[in-house]
Each structure stands twice: as C-alpha cells, then as structure tokens.
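[1] I'll drop the sequence and a predicted model, then ask my questions.
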Amino acid sequence: MEVGTIQRLPQEIVEGFKGLCTSTIGNVLDDMKIQGVIPNIKPVHHGFSCVGSALTVKEVTGVLGTYTNADFKLGQVIDTTEAGDVVVIDNAGHQVSTWGGIASFAAKNRGVSGLVVDGGVRDLEEIVEFGFPVFSRHVLPISGKGRVKITAMNTVVKIDGVMVSPGDVIVADGTGIVCVPAGVAAEVLKIAREFERQDRMAIEEVKKGLSFSEALKKFAKM
C-alpha cells in the first residue's frame, strides 16, 4: 500500500467550519470557481453531520476471491487516524461494503469525525447506534473482504468527480458534502461567515415585512 503524507490545518480553521451549512460553503466555492460539491453521496441516517480534515483512502474492487483478506487493510487506516479526521474512501462507486459497525465504533473511539465513501457500507443499525456520521453512495451487506484491496492512503483521490487531497476540509450535513481545498480554507471560512451573517440579516428583514424579492435584491448572496 502506498502511504503519502497529510498536513492538517490548524484546529481553529477546521473547527471554524462547524455550524456553517454546506449550501453556504458551496456558494463561496462557486464564486471562487472551485469544484468542491460532492453531489451523489448522502448521509445514511437523518441528522448526521461532520467536519474535519480529509484522511484519504484509495481502493480497487474485484469479484469475490480477487484479493485476500490481508489486502483489506482497514485496521491500518483506522490506526492512522487522528481526532478530528474525516476518512474519505475512493472505491469508484462500487456496490460493495468497505466499512461497517465495528469500524465505526473503533473510529469514533479515536475521535474521528466521520466517513465519506464513494462505495458502500453495511451494518447500518450499528452505525446509527454508535452515532458515527457516515456518508455513502450505497448501503448493502456485501463484504469487502476478498473483493477489495486498499492500494493507497493519504494520496489524492477522486470522490464523485471531486478531487480530494489529504488535509482538505470536509464539511458534510443533511444537504450534502463539500470539500474545501486546504490552500483556500481560511479564505473560504471568512467569506462563508459573512454570507451566513447576511442570511441572518435577511431573515430579520423578512420578519419585519420585507418581501422575498426585495430581500433577494438587498442580500445578493442569500
């Protein structure tokens, strides 16, 4: 397995994204001409959300028996995580599970913020019981053992068309997922906070009787 390096941003930047909605961040990324919205991967349970530094994983998949259990080095991945990470797995959207209940428990026990997987997960009831935020393309009971090989960790991966580098900021909520490139994260955070301030002002103005069309003109970024 190829193992790259991860440079995590200062905690105050990453945690600054907590409480910001993905819609607002998506607006900022649009203005900056950055493709960061991951469109087709959704929370596996209502209410799941997470923010953290991307720890990336690359996998390949074949039919049962293509790989050995030893090729599925998920334990090594989890043992490498740090508190506040979001594990981001690129399995090219295959309909096979690469994560389950015990992995969720182990990751949460280490302080991992959540999981984003372009592929599948299983043990949904346990994931919900443990309260570990998971965002996945598929939920199905097909094991990755014998079918999946982890080929790289902390290298650039492609998740639903979006390039994710180790250390990028992942923000995921009920609306969807955004990847904020580490190099512009501080700037995105500053602008997103201003956008949300304007949103709050718009709500107050509408409460006072301002029409929605007038609010759209007055607060262009809402």
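    Nice, I can see it.

[2] When you work out contacts or count neighbours from here on, use the C-alpha atoms and nothing else.
    Fine.

[3] residues making contact with whichever strand or helix holds residue 116?
    For residue 116, the host element (DSSP states H and E) is strand 114-121. Contact with strand 114-121 is made by 41, 49-52, 85-100, 108, 132-141, 159-160, as judged by Cα atoms under 8 Å, 6 or more residues apart in numbering.

[4] Any of those residues buried? List them.
    Buried by 16 or more other Cα atoms under 10 Å: 41, 49-52, 85-100, 108, 132-139, 159-160, out of the contacts of strand 114-121.

[5] correct me, but residue 107 touches residue 76?
    No. Judged on Cα atoms under 8 Å, residue 107 makes no contact with residue 76 at a distance of 11.5 Å.

[6] the more surrounded of these two?
    More neighbours surround residue 107 than the other of residue 107 and residue 76, with 25 against 10 (other Cα atoms under 10 Å).

[7] Show me which helix runs longest in the protein.
    Longest helix in the chain by number of residues, with DSSP state H as the criterion: helix 185-207.

[8] Following element in sequence after that one, please.
    Using DSSP H and E, the helix or strand that follows helix 185-207 in sequence is helix 212-218.

[9] how far is that following helix from where the chain is centred?
    Computed by Cα atoms, centre = their mean, to the nearest Å, the separation of helix 212-218 from the middle of its chain amounts to 32 Å.

[10] Report the buried residues of that helix.
    Using 16+ other Cα under 10 Å as the test for burial, helix 212-218 gives residue 215.

[11] For that helix, which outside residues touch it?
    By Cα under 8 Å, 6+ apart, the residues outside helix 212-218 that reach it are 202, 205-206, 222.

[12] ok, now which ones touch the closest residue in space to residue 182 that isn't next to it in sequence?
    Nearest residue to residue 182, sequence neighbours excluded (Cα to Cα, 6 or more residues apart in numbering): residue 168, at 4.5 Å. By Cα under 8 Å, 6+ apart, the contact set of residue 168 is 8, 53-54, 179-182, 185.

[13] Can you tell me which of these end up in helices?
    residue 185.

[14] Among the contacts of residue 168, give me the pair with the biggest separation.
    8 and 179 (14.0 Å; Cα to Cα).

[15] Second structure follows, compare the two:
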Amino acid sequence: MTTAPTLTPADLDFLRSVDSPTIANAIERFKVRPLTDGFVGGQVRCAFPELGPMVGRALTVTMRNPGDRPASREGFWRMWEQLEAMAGPTVLMIADHSGAPHRVAYAGEIMTKLARRLGAVGMVTDGGLRDLAEVRALGFHYFMRYPVVSHANFEIATVGEPIELDGQRIETGDLVHGDANGIVLIPWEIVPELPEAVEKVRSAEAADMAFIDGPEFTLGGFKDRRGYGSGK
C-alpha cells in the first residue's frame, strides 16, 4: 500500500500564508503540468474570503437529487467513515450529479459541524450549500456556485472516486489550496520546494511593480526588462 504524503505543521503554516494566485504562479515554474490544468473554474466561488487561504487533502464525492423516491443514506456513512480515516486537514470536494444544482443544497450547519469534527476545514462544490451565517461563524470554508435554501432530497452517490469540478479533474488525496481567487491543486512532489519558488515569484513581481510605478517606466523598457507572460 502506498503511504499517503503528509503535511508538516511548517508546510501548513507556509501554505496558509500565501494567496492562491501566487501558489498557482509558483507551480508554473516546475513545469509539471500544462498551464491550462490544475485549477477549478470560476463558476465555483469562495463564500467567505475573510477566512483567508484554505489548505487540505481532498475527499471526493458525488451527490444527486433523486426526486420522489426515498434518498439512500448509505453513502453518508461511507463518506463520514472515510473522512474520519484520512489524515487531516481535509476538504470535501462535492460534484453535483443532479442535473439541476440550483434545486438542492448539499450541506448546511449540521453537516458542516460533523465534517469539521472529523477533520475537514472546508467544502467545495459546483452546486449549492446553505446556512451561510452559521457556517461562517464556525470558520469553515465554503466554495460553491450559490446558496440554496433547501436540502431537497439529495443522496451521496460515490465516495473516493475521481470527479470533475468546473473543468478540473480531482482525485481523493489531492492537495487543495483555495482563497477568494479560487482553487488550485498543488502537486505533492513540489511541496518541499514551493517556498523557494514562491519567494522567486514574489521578488519578480515586486520588481515589476516597482518598475511600473517608477519614473523610468516605458512600455519598451518593460518588454526589454522581463517580457510579460514569458514565464521568466
């Protein structure tokens, strides 16, 4: 059995100190994936940006709204048991399979409290969630399309299988980083080298902004100096 990678307290402290766009830019320096991969699309939005960055290991689930037949509860217990067994912090990544995500809220205050007790720090879905004031007060992260007032008749269809959220494939165990700008996946193999890459990004951006604000700025000079978008 493959041992799950771990996050040290220092890793967590560092990742929580960096905004998600800077993380995304730093990942590009490693050339480990296409520039069009590794982030959840903009339809999934941060509900509580004041909480700062969210960092955790993904647990992927799919949920659906089966209409008039009684919803199964078997998937709930599989989800909670797997969440409890995972090394934290964790993030529930919920893919809507209802076909009408605007007609169902997949979690609220009680589910959030239980998820938090079992090690989760946030939920991410391309559908709806609810109880925003109560969940904000818990300091628990919500990323979603929109709030929906009713839980309707939803059930959990799959637990731990790969999902897609707004154009991005996500697997259980993926390292998730999200803030007001959205969500990026961090390749585990680069975590030890990420602080140095982040510092290089910050230094380069600070130098660019100083030049743009300075008295010697010209567009030609900026192009000669660095080459915007070149990845240097």
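    Right, received. Where do you want to start? Predicted model only: the values in this text are computed from it and were never measured.

[16] Show me what the residue nearest to residue 182 of structure 1 aligns to in structure 2.
    Counting by TM-score structural alignment, residue 168 of structure 1 lines up with residue 174 in structure 2.

[17] same check, this time on residue 100 of structure 1
    Using TM-score structural alignment, the equivalent of residue 100 of structure 1 in structure 2 is residue 108.

[18] what's in contact with stretch 15-34 of structure 1?
    35-37, 50-52, 171-173, 175-178, 180, 188-189, 191-193, 195-196, 221.

[19] Okay, buried residues for it please.
    Buried residues in stretch 15-34 of structure 1, counted by 16+ other Cα under 10 Å: 17, 20-29.

[20] now that stretch, how far from the chain's geometric center?
    On Cα atoms, centre = their mean, the centre of stretch 15-34 of structure 1 falls 13 Å from that of its chain.

[21] returning to that earlier point: now intersect the contacts of residue 168 of structure 1 with the strands, please.
    Those of the contacts of residue 168 of structure 1 mapping onto strands are 53-54, 179-180, per DSSP state E.

[22] which among those gets closest to residue 148 of structure 1?
    residue 54 (20.9 Å).

[23] What lines up with that closest one in structure 2?
    Applying TM-score structural alignment, one finds that residue 54 of structure 1 aligns to residue 58 in structure 2.

[24] which is the next helix or strand following the helix or strand harbouring residue 11 of structure 2?
    Using DSSP H and E, the element containing residue 11 of structure 2 is helix 9-16. The element immediately downstream of helix 9-16 of structure 2 (helix or strand, assigned by DSSP H and E) is helix 20-28.

[25] what's the angle from that next one to helix 9-16?
    Put simply, helix 20-28 of structure 2 runs at 110 degrees to helix 9-16, going by axes from the mean of the first three to the mean of the last three Cα atoms, to 10 degrees.

[26] mean offset of helix 20-28 of structure 2 relative to structure 1 (after superposition)
    Superposing on structure 1 and averaging over aligned pairs (mean Cα distance after the TM-score superposition for structure 1), helix 20-28 of structure 2 comes out at 3.4 Å.

[27] what's the angle from that helix to helix 194-213?
    Angle of helix 20-28 of structure 2 versus helix 194-213, following the same axes, to 10 degrees, is 110 degrees.

[28] what stretch of structure 1 does the helix or strand just after helix 20-28 of structure 2 fall on?
    Remark: after helix 20-28 of structure 2, the chain's next helix or strand is strand 45-46, criterion DSSP H and E. With TM-score structural alignment applied, strand 45-46 of structure 2 matches the range 42-43 in structure 1.

[29] what about residue 7 of structure 1, neighbour count?
    Other residues near residue 7 of structure 1 come to 14 when the count uses other Cα under 10 Å.

[30] separation between residue 183 of structure 2 and residue 106 of structure 2?
    Distance of residue 183 of structure 2 to residue 106 of structure 2, given as Cα to Cα, to the nearest Å: 19 Å.

[31] same question but for residue 14 of structure 2, I mixed them up
    Relative to residue 106 of structure 2, residue 14 of structure 2 is positioned 31 Å away (Cα to Cα).

[32] likewise residue 124 of structure 2?
    To residue 106 of structure 2, residue 124 of structure 2 is 10 Å away according to Cα to Cα.

[33] Over to residue 154 of structure 2?
    Counting by Cα to Cα, the gap from residue 154 of structure 2 to residue 106 of structure 2 is 7 Å.

[34] intersection of neighbour lists for these two?
    Counting by Cα under 8 Å, 6+ apart, the contacts common to residue 154 of structure 2 and residue 106 are residue 63.

[35] Enumerate every residue touching residue 134 of structure 1.
    Shown in contact with residue 134 of structure 1 (Cα under 8 Å, 6+ apart): 43-45, 48, 114-116, 127.

[36] ok, now how distant is the residue mapped onto residue 201 of structure 2 from structure 1 from residue 141 of structure 1?
    In structure 1, the residue paired with residue 201 of structure 2 is residue 195, using TM-score structural alignment. Plainly put, residue 195 of structure 1 is 41 Å away from residue 141 of structure 1 if you go by Cα to Cα.
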